[in-house]
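> no sequence on hand, only this structure:
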């Protein structure tokens, strides 16, 4: 049996390797986009569903014939006279119907239900990984994850219910009408009236339920995002004793969600009560018309039995179908809500003919670049700066001067509005983003680690790094000794210990040293240090300074620091202010040039800028 299950489970690949494309922003096209590759199985399911519905209606018709036979048949010769009719109907009941049902179930449960949503998640996740950096600055991580998970189920249920449930009910209802009409046209009239009333109920209630479901899906995503945000920032919550505030913050979104649930349940109650009334009238009408037709000699006992039997069957089927349709619109709401996020275009894209970046020397040229984060006022206006191969420069300036912005455009986290950024003469807009970032090692001030082992985090710089490479990198970053003492809650130790979400189990200095070890392993020809040692105390900073110097050897380096003593020995210092280069030269020259740098240097205490110099009133987004 497991071999059979396995065969059906392998019919659909849950992890296709095609290049992720932007999904359409219209619901039908959106669902069709994510249904690629499984249509043949869905069509087969709809054919099987239709056959099952037809056979079930045929069985009802046959039961009516059996009733008529029993009323007039000779008991002694009954089985002999009707043997082949009974044999074939027995085959339908015992063989064909179960076989078709088993095949339909296998395709639904083994081929579709597991693989289909996973296929959607896989394709959506790959597309979201390619989303621009700016996209994630505007969204909750928990909200994005919820959309990916919800949308996968929403699309699956929407497609599956239409293909399986809708086809079954339409064929069954149609077959029932044809069967009753073939037996007695008068008996068909109550069924036609019931079907018209049923369609009117659907037309009135379901659009309202669809609207409520869409609101509910969005409210659910917001609620989940707020809760995840609290958990992600749990240290901040505790440090500011803000648990009650977070409760109120989450409660507000829970109330918004609940305010969509109550109207939904009211609609469901009204719908079901209306349906109960319709079913009661149908049963009464079919019974009355059937008895009158029998009395007039137009209907047999078997006809009445078929009519009443179909009413009882349709009563249960109508409630089931109504709930399935309500669920369908709920899932349509989830799919539409997710579509609004998942179909957003990627702002930073590779060109169709993008080549891999080739770094020969590591020369960097910012040529009259312009960038403003989409705002009216420019953060950088026609800035030009050249860095020679192997040169090590430091960027200096108040917060908001454009230092980190320069790094963002170098890494092409954003596309510039004008000018060019070139590496060894190659415009970075013409090369693939992956190849660009493979050639640049980065250590930032705000270091986030993956909730994986220490080994995995260090090897993130180069996945094929050997164990020896990883340990050597940790030693050069002055991290090896404390790594050996780590133990996590599952008892994993040393390099196998997990660091917690965003590395919360480690101190800031420990996280920073892991980040530095990661860049050691990567060994890229261009190095960016954005406050790389800001989280380290003076003793640790001094201990790894030699390692950083070794890391910079033979590389083109751009370093940002407020603690000027950490970059004073670099080849050249570049002073930025309001997105423009206003000074450049060696530390010795700039410290005596009576410019901004000399003012900053003079006002430092222990090599760190005073609060006034940090420009806290400036636009933080520029950094």
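On my side now, so go ahead. All of these numbers come straight from a predicted model, not from anything done at the bench.

> C-alpha from now on. contacts and neighbour counts both.
OK.

> which one in the protein is furthest away from the centre?
The C-alpha centroid of the chain is most remote from residue 76, which lies 68.9 Å away (CA atoms, centre = their mean).

> ok, now how distant is the closest residue to residue 581 other than its chain neighbours from residue 530?
Nearest residue to residue 581, sequence neighbours excluded (CA to CA, 6 or more residues apart in numbering): residue 575, at 5.8 Å. Remark: distance between residue 575 and residue 530 (CA to CA, to the nearest Å) = 15 Å.

> try it against this one:
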């Protein structure tokens, strides 16, 4: 316990959650994209983080050098002892060599232990927990600030893998360089110097060996670096595919009767296995080359030592020291080549991870962005054009003004642009032309956090966080107490089923976890939790994208009154497949191919006999044509 308490003192030397990217401008902390991007070059990426742990890493450099020094001294000391034994009377050996024996005992028992203890504290207490995690934390923060499109174009599992790999590979790379590699270099230099002092020919043999070792590193390891990067990428691909399968397990169970999912995942595994095999073939080649080179080195040193002993130029202690040093060098060189292989693989992993982590977010707050101030709640689209980068189609020169407190419904066939307009208002995408304003403030000029904080959203595809019911309801208002949370659940007609929930860990009711994306709950239960979350957030603007689509008619009727209360005094934009749920709104906007083709109240639009009337007739009659099956998507 005493040792445990002592070691804890070193664990807070580095803050695992410090982020230098925001230190220069604390006023921008609440802005999306306020963090400085991480370097896009692997070398710059490594140096960026190494500077953040300067003193512990310098300490690791010192202990690494001392470790190599102690190794060389201990093997050389064997030679000194042999010579001392040859030149001393056994009866007076200890008295005649007291200083030599004391020095060797100090190095072996105390000096070596102190150096290894210091190195262990630096690596295990300061660097491994905090430095590694700081890299992961800063990498996570850069990825989480990427645009919505960024996440649509990649696997969540693959992105998580990149965050993990970045921390592990960068940390391993730096610590191996400063501790293992530097210790080896120190040992090699000292060994060449010591053997040169014994017989100059030995230093020549070692110099030639060193050149061969460097040649192999320079000519054979680049291939391993490339193969290591390919292995890292293949690893993240199969991980992403497995996570995608597990995340969408219901679809897999319901539709994958031909086991196509197995084939898809297996193909990812196959790519990984092939990448590992290529890497392992290269490793076998380089390990064989090292074995041959080391064999030649040991034979050469041994021959010079024996010839020198025969001629009297090398003492018995010199032979013992030389053979001990080269045998240790043989062991260390094979071990070091393994570590160099690891360095190269880690470098390739870093290169691969940096390509994902370092890109600058495409959708960020402007440098002078200010918080949105919602006083009235007017929403205006002015000549908005947006095509998802397709060059045409979705929305062209769209204009619409929603008055403060007005309840507006968006209606139209699938692909009419309704959800796109909602996404643009939330600034999940930037408009290509035109502007969107709230109370006269261009949403491109305000912080994204304040914009989305002023809007409550219930979507058709409700995904909950794998956390407790309480945390999910309070997600948009973290300061809410239990009374507010319980009241929101009651108004969303969710308080009836929540007490009966249980999770595998024994938690129940509001403490029960809901599973990834809320998979443990029914669609209607998830929807009611999402509605409770919006009720609790109490934002001045509401976006309801099929807010009650997953509810049966009885439950929908039970919460409709509370939804009406929730909408009082707020600006509301609602999308609905079931037109009856929005028929009572102040105004209905009928869209077709990104344009407004009709607008007015429900009864007005019915009398006109246009697109809305057709949709209403088909839906109220219980039938929807193929082209008009969905009234709001």
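Ah, there it is. Computed from a predicted model, the values in this text were never measured in an experiment.

> hang on, the earlier thing: report the separation between the residue farthest from the centre of structure 1 and residue 92 of structure 1.
25 Å.

> what's the answer for residue 146 of structure 1, then?
Counting by CA to CA - residue 146 of structure 1 and residue 92 of structure 1 are separated by 45 Å.

> please tell me how far the alignment partner in structure 2 of residue 552 of structure 1 sits from residue 538 of structure 2.
With TM-score structural alignment as the criterion, residue 552 of structure 1 lines up with residue 567 in structure 2. Distance, residue 567 of structure 2 to residue 538 of structure 2, by CA to CA: 9 Å.

> what does residue 557 of structure 2 give?
From residue 557 of structure 2 to residue 538 of structure 2 the distance is 21 Å (CA to CA).

> the more surrounded of those two?
More crowded of residue 557 of structure 2 and residue 538, by other CA atoms under 10 Å: residue 538, with 19 against 14.

> what do we get in structure 1 for that one?
With TM-score structural alignment as the criterion, residue 538 of structure 2 lines up with residue 523 in structure 1.

> that match against residue 441, yeah?
Yes: look at residue 523 of structure 1 against residue 441 with CA atoms under 8 Å: they come within range, at 7.1 Å.

> on that earlier part again, who's in contact with the match of residue 538 of structure 2?
Residue 523 of structure 1 makes contacts with 441, 551, as judged by CA atoms under 8 Å, 6 or more residues apart in numbering.

> rewinding a little: can you tell me how far the residue farthest from the centre of structure 1 sits from residue 63 of structure 1?
20 Å.

> how deep is the aligned partner of residue 321 of structure 2 in structure 1 tucked in, by neighbour count?
Taking TM-score structural alignment, residue 321 of structure 2 has residue 306 as its aligned residue in structure 1. Applying other CA under 10 Å, we find 25 residues neighbouring residue 306 of structure 1.

> count of neighbours near the residue lying closest to residue 306 of structure 1 once chain neighbours are set aside?
Leaving aside its sequence neighbours, residue 306 of structure 1 sits nearest to residue 64 (CA to CA, 6+ apart; 5.3 Å). Neighbours of residue 64 of structure 1 under the rule other CA under 10 Å: 20.

> element containing residue 64 of structure 1, please.
helix 39-72 (DSSP states H and E).

> and that helix, what does it pack onto?
helix 97-105, helix 167-183, helix 301-342 (3 or more CA pairs under 8 Å, 6 or more residues apart in numbering; DSSP states H and E).

> what's the following helix or strand after the longest one?
Next in sequence after helix 301-342 of structure 1, counting helices and strands by DSSP H and E, comes strand 364-371.

> how much does that following strand stray from structure 2?
On superposition with structure 2, the mean distance recorded for strand 364-371 of structure 1 (mean CA distance after the TM-score superposition for structure 1) is 1.2 Å.

> from the chain's centre, how far out does that strand sit?
Distance of strand 364-371 of structure 1 from the chain centroid (CA atoms, centre = their mean, to the nearest Å) equals 35 Å.

> do stretch 97-115 of structure 1 as well
For stretch 97-115 of structure 1, the distance to the chain centre is 27 Å (CA atoms, centre = their mean).

> show me what it is in contact with.
Contact partners of stretch 97-115 of structure 1, identified using CA under 8 Å, 6+ apart, comprise 5, 8-14, 41, 45, 48-49, 51-52, 55, 156.
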